[in-house]
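Novice: sequence plus the predicted model coming up.
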Amino acid sequence: MKTVTNRTIAAYCLPQFAVGLFTAMLNNYLIYFYQPSRESGLPTLITQGTVILGVLTVVGFVKAIGHVFDAVTDPLVASLSDKSRSPDGRRIPFMKWAAVPFGLSALLIFCVPQSAPGMVNNLWLAVFLWAYYLFYTLYMVPQEALLPEMIPAEGQRVNAYTMRSFFFVTGSAVGYVTPLIVSGLKKAGLPPVWAWRCTFALFTAVGIILLLVPVFTIKEKDYVRSVQPTVSLKESIRHAFANRHFRAVTLGQLLEGTGMSFFQACIMYYVTSLMGLPEEASVAILAVSIAGSLLLYPLINRWAKRRGKRLPILLGCAVFTLAEFAICFSDALPGSPMVMALIFAVFVSFPFAVLNILPHSMMADVIQYDTITTGVNQEGIFSAAKSFITKLGTSLAIMIVPSLTVIGAAAGENIGRLGLKLTAVAGGLFCLGAIIAFLRYNEREVLGVIRAHRAGRKEGN
């Protein structure tokens, strides 16, 4: 087996830039685009209000059904990948065929064919949102399973997840510049809806190119020697959830991911409706928080290697909980709203840095621990479960946020100030729950087994 170089790790991690772009499109702007505020200038393109069972909006309902679909596709793709006997490896072939439709479906979500709300647009949104989930699974579950296989050393793996997170965050940062690009295109004469679509088309073109980089530059068989599982899909899933470390980490990721998704889904509303700032102000706010988090990456990397990952994750969740609760009072604080917003951005830099890197690296530790203790490579199933949990958190936010934001809305408007504050409270409570879940994870045991195994291999050589 060849040694994994930094160049190989960079090629593996580059798709995370594309995922960051697509995640910003869906998490930050999907609700804003399809449940437009008066300030946005966007037309109403899908049916509004809580029209499904009197509780869910169209967006919320579509997301909910999408994740029921995910509950089936994630483990199926994982099992197929784990048991694949392709001469090119178990993971790369899936990534190759999913890359282009993955990117295109992200764009087509925002390209409903009619200019007025109706069933055609509702169905279009549903079809391409569900397609996005499917191709996300076909690409990301095998891709995430590949890293623990390629990199068995814990320290090098932390470095890889740091680089992976760096690309994701920088991709997200470019996605967060969307309001500036949109503003420029609107000033150039494009209608608001087409300004948004053209921006997303540019992101899609860049994203597809990056998704294809590892497909054509990494020869999986050079780095991975796998033992295919022989058990059934049902037994593999049962095996994953029987691991108590896996249960604790996945529950923590579900809760903190949901809290983060509340923030991402509502940031444009917080900026424009609560703070009274223009759309473009969100770019400066997010730029400060991202720059701050990137500056903290080296510190977080060294801290995790020396002291473990659990403590910084707990502190990150605690800080983000306080930040979410503080949003409730953002419209009542004295002084310049922009100054207050920038102070808030600095404050959340730490949880952004920690939660973008360490939960993924912690999960890789759990996967390696399971491989050592069982002798079978089932990274796909674990990655599928983690992927499903991550998307479930986003789905919960997308389901709940539209229903909350309409609370207190004036007649003829889609957004209420009270509802926005309730989204912040809900996000904080989810992060608080994540702290309780991560406290149940026994990191000392997991890392002890990994280090003992590595020491044994060195003695054997």
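Specialist: Nice, I can see it.
Novice: can we go C-alpha only for contacts and neighbour counts from here?
Specialist: Fine.
Novice: buried set for the host helix or strand of residue 12?
Specialist: Using DSSP states H and E, residue 12 falls within helix 6-13. Within helix 6-13, the residues that count as buried by 16 or more other C-alpha atoms under 10 Å are 9-13.
Novice: which other residues reach that helix?
Specialist: 160, 163-164, 167, 213-214, 217-218 (C-alpha atoms under 8 Å, 6 or more residues apart in numbering).
Novice: at 6 Å instead, please
Specialist: The contact list for helix 6-13 (C-alpha atoms under 6 Å, 6 or more residues apart in numbering) reads 164, 214.
Novice: do the same with stretch 122-135
Specialist: With C-alpha under 6 Å, 6+ apart as the test, stretch 122-135 has contacts from 46, 62, 66, 98, 102, 105-106, 109.
Novice: what about 7 Å?
Specialist: 46, 62, 66, 70, 73, 98, 101-102, 105-106, 108-109, 112 (C-alpha atoms under 7 Å, 6 or more residues apart in numbering).
Novice: and the two most separated of these?
Specialist: 46 and 98 (28.2 Å; C-alpha to C-alpha).
Novice: of the two, which one has the most company?
Specialist: The neighbour comparison of residue 46 against residue 98 (other C-alpha atoms under 10 Å) goes to residue 46, with 25 against 19.
Novice: okay if I get the contacts of stretch 122-135 as TSV plus secondary structure and distance to residue 266?
Specialist: Output for those, formatted as TSV (DSSP: H, G, I helix; E, B strand; the rest coil; distance: C-alpha to C-alpha, whole Å):
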residue	secondary structure	distance to residue 266
46	coil	19
62	helix	18
66	helix	21
70	helix	24
73	helix	28
98	helix	30
101	helix	28
102	helix	25
105	helix	23
106	helix	20
108	helix	22
109	coil	19
112	coil	22
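Novice: the structure to be compared is supplied as follows:
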Amino acid sequence: MKQLKPITNKLLWIFALGQFGWSLLSGVVSNWMVYYYTGTPSEQNPNTGLFASGITQNPIFFKLTLFGLVLACGRIFDAITDPLIAGWSDGANYKGGRRIPFMRAMAVPFALCTIGLFVLPQTSIIAVNDVVLFALLMVFYLFMTMFCTPYNALIAELGDTQQHRINVSTYISFTFIVGQSISFLLPNVAGALEGSFGQAGSIRMSVAIMAAIACIAMLIPAFYINERDYIESKPSETKPFSSLVKTFSNVQFRHFVYSDVIYFFALTLFQTGLAFYETQLMEIEDTWTFVLTATMTFISVCLYPAVNILAKKIGKKQLIIIGFFAYACVFLVTTFCGKGLQWGFIIAVAASIPMAILGILPQACVADVAELTRLETGEDRSGMFFAARTFAFKMGQAIAMVVFTSVTVAQTKGSYRMTAAIAFVTCFIGACIFFTFNEKQILGRIKELKGSEEI
């Protein structure tokens, strides 16, 4: 049997660069597509709805807009492909391993498709633009799934001990929020380039620059890490659908997923509306978005060591519940916020606490459940566990996209406040549901099966 190399924190940090890359691409799309493709320009924020004239804006039926339906369909398509790609990855037996070959193949197409979303749907025919936007978004989510699903499976496989699982979850959480934060720099970068490329061209060039940086970040771990040097992986023989059914038959995993779906529904409502909360409710310029996000990120990162230590001392469950309730309070404050930059900083500081907690610990919970299943069954289906989680929460995100674009179709302050209020109620419900997750039972069983080994 081949002697495996030890997994080190240096290796986990290099692995975490991939998270920075895909979170940057995801952030550009999730944070700015709605902003640039819907809404109305104003004197203070002339780029709002800059590309809106190119696609259908009026509600199709009831209050459902085409753009909201396109985003929802993209998330649903993304969710459906997750278990299929996970089954493919779990059963793969490539020379480079079960996960890394996917990452190497998908990094460049993923980045190029992100650029295309802001460039190609710009013909003179609105119907053509609608179709192009829909097709590109489906391809974008497919490429993202083909990179992220195998990548996420490595969280459990490189997290061979409880210490490593919490550490890698901490590192990828850090790189994730850095990527998301940099995506909020888009208007600032575009402003600096506007003199050379024009109003629309500067935004597209900014997207291209960010996509290039993200692509490099995804390729570094894909080519640096030799998967078979660190992981003794055996292809799973279970078919994707059967594997998905087995995954959801795990009681503790279901308890986790129920709360996770609701949490991501609430968070997606909030994140999608963030630029609007700041520009419409607080009436501040969109260039402040990065400053506020950077403030939130900086404070959140400063809390990472505390979250890492507390998770090992008191357990992940208690901290996650605190994170849920803290986010609920943030959403409530947003619902009633007033005019002025100070409200932006109040929300940024308050959100940093749950951002630190919920950015780190949920992945570690999934890795724990996947590890226990491997020990009990002898079959490693880590890819499917993370895919099942993303399948579930992306359904929540899809519903959130439809709800947000439908509730805010009137583009009034009251409609934006309503989305924050819905996020508050649903996040509070998610916190209550998470009480049913039994972390002690899972870790106790892992320790029992591993004997005296560190878990």
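Specialist: All right, it came through fine. Please read all numbers here as calculations on a predicted model, not as lab measurements.
Novice: quick revisit: equivalent range in the second structure for the helix holding residue 12 of the first structure?
Specialist: Mapped onto the second structure using TM-score structural alignment, helix 6-13 of the first structure spans residues 9-16.
Novice: mean shift between that stretch and the first structure?
Specialist: Aligned to the first structure and superposed, stretch 9-16 of the second structure gives a mean residue distance of 1.5 Å (mean C-alpha distance after the TM-score superposition for the first structure).
Novice: the first structure: matching residues for stretch 167-175 of the second structure?
Specialist: Mapped onto the first structure using TM-score structural alignment, stretch 167-175 of the second structure spans residues 159-167.
Novice: what about that stretch, how far off from the second structure?
Specialist: Looks like 0.8 Å for stretch 159-167 of the first structure (mean C-alpha distance after the TM-score superposition for the first structure).
Novice: which residues are contacting that stretch?
Specialist: With C-alpha under 7 Å, 6+ apart as the test, stretch 159-167 of the first structure has contacts from 9, 13-14, 16-17, 301, 356-357, 361.
Novice: emit the PyMOL select command for whichever of these are buried.
Specialist: Typed into PyMOL, the line below selects the buried ones among the contacts of stretch 159-167 of the first structure, using 16+ other C-alpha under 10 Å:
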select buried, resi 9+13+14+16+17+301+356+357+361
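Novice: and of the contacts of stretch 159-167 of the first structure, the nearest to residue 245 of the first structure?
Specialist: residue 361 (13.4 Å).
Novice: surely that closest one meets residue 158?
Specialist: Yes: between residue 361 of the first structure and residue 158 a contact is recorded at 6.1 Å, counting by C-alpha atoms under 7 Å.
Novice: neighbours around residue 61 of the second structure, how many?
Specialist: 8.
Novice: now residue 252 of the first structure, nearest residue through space, not along the chain?
Specialist: Leaving aside its chain neighbours, residue 252 of the first structure sits nearest to residue 434 (4.4 Å; criterion: C-alpha to C-alpha, 6 or more residues apart in numbering).
Novice: oh sorry, the question was meant for residue 300 of the first structure
Specialist: Here the residue nearest residue 300 of the first structure, using C-alpha to C-alpha, 6+ apart, is residue 354, at 6.6 Å.
Novice: repeat for residue 296 of the first structure
Specialist: The nearest residue in space to residue 296 of the first structure (C-alpha to C-alpha, 6+ apart) is residue 353, at 6.4 Å.
Novice: distance check, the equivalent of the one you found over in the second structure against residue 169 of the second structure.
Specialist: Alignment note (TM-score structural alignment): residue 353 of the first structure maps to residue 356 of the second structure. As judged by C-alpha to C-alpha, to the nearest Å, residue 356 of the second structure and residue 169 of the second structure stand 11 Å apart.
Novice: of those two, which one has the most company?
Specialist: For residue 356 of the second structure and residue 169, the more surrounded residue by other C-alpha under 10 Å is residue 356, and the numbers stand at 28 against 25.
Novice: how big's the offset between the helix or strand containing that one and the first structure?
Specialist: In the assignment (DSSP H and E), residue 356 of the second structure maps to helix 341-377. Following superposition, helix 341-377 of the second structure is found to deviate from the first structure by 1.1 Å on average (mean C-alpha distance after the TM-score superposition for the first structure).
Novice: tilt between the helix or strand that that helix is followed by and helix 341-377?
Specialist: Following helix 341-377 of the second structure in sequence order, the next helix or strand is helix 382-407 (DSSP H and E). Put simply, helix 382-407 of the second structure runs at 150 degrees to helix 341-377, going by axes from the mean of the first three to the mean of the last three C-alpha atoms, to 10 degrees.
Novice: need the counterpart of residue 418 of the second structure in the first structure.
Specialist: Superposed on the first structure with TM-score structural alignment, residue 418 of the second structure falls opposite residue 422.
Novice: and what of residue 143 of the second structure?
Specialist: By TM-score structural alignment, residue 143 of the second structure lines up with residue 135.
Novice: buried ones in the helix or strand containing its match?
Specialist: Applying DSSP H and E as the criterion places residue 135 of the first structure in helix 119-150. Within helix 119-150 of the first structure, the residues that count as buried by 16+ other C-alpha under 10 Å are 121-122, 124-150.
Novice: ok, now stretch 258-272 of the second structure?
Specialist: By neighbour count on 16+ other C-alpha under 10 Å, the buried set for stretch 258-272 of the second structure is 258-272.
Novice: now swap in stretch 41-52 of the first structure and tell me
Specialist: 42-50.
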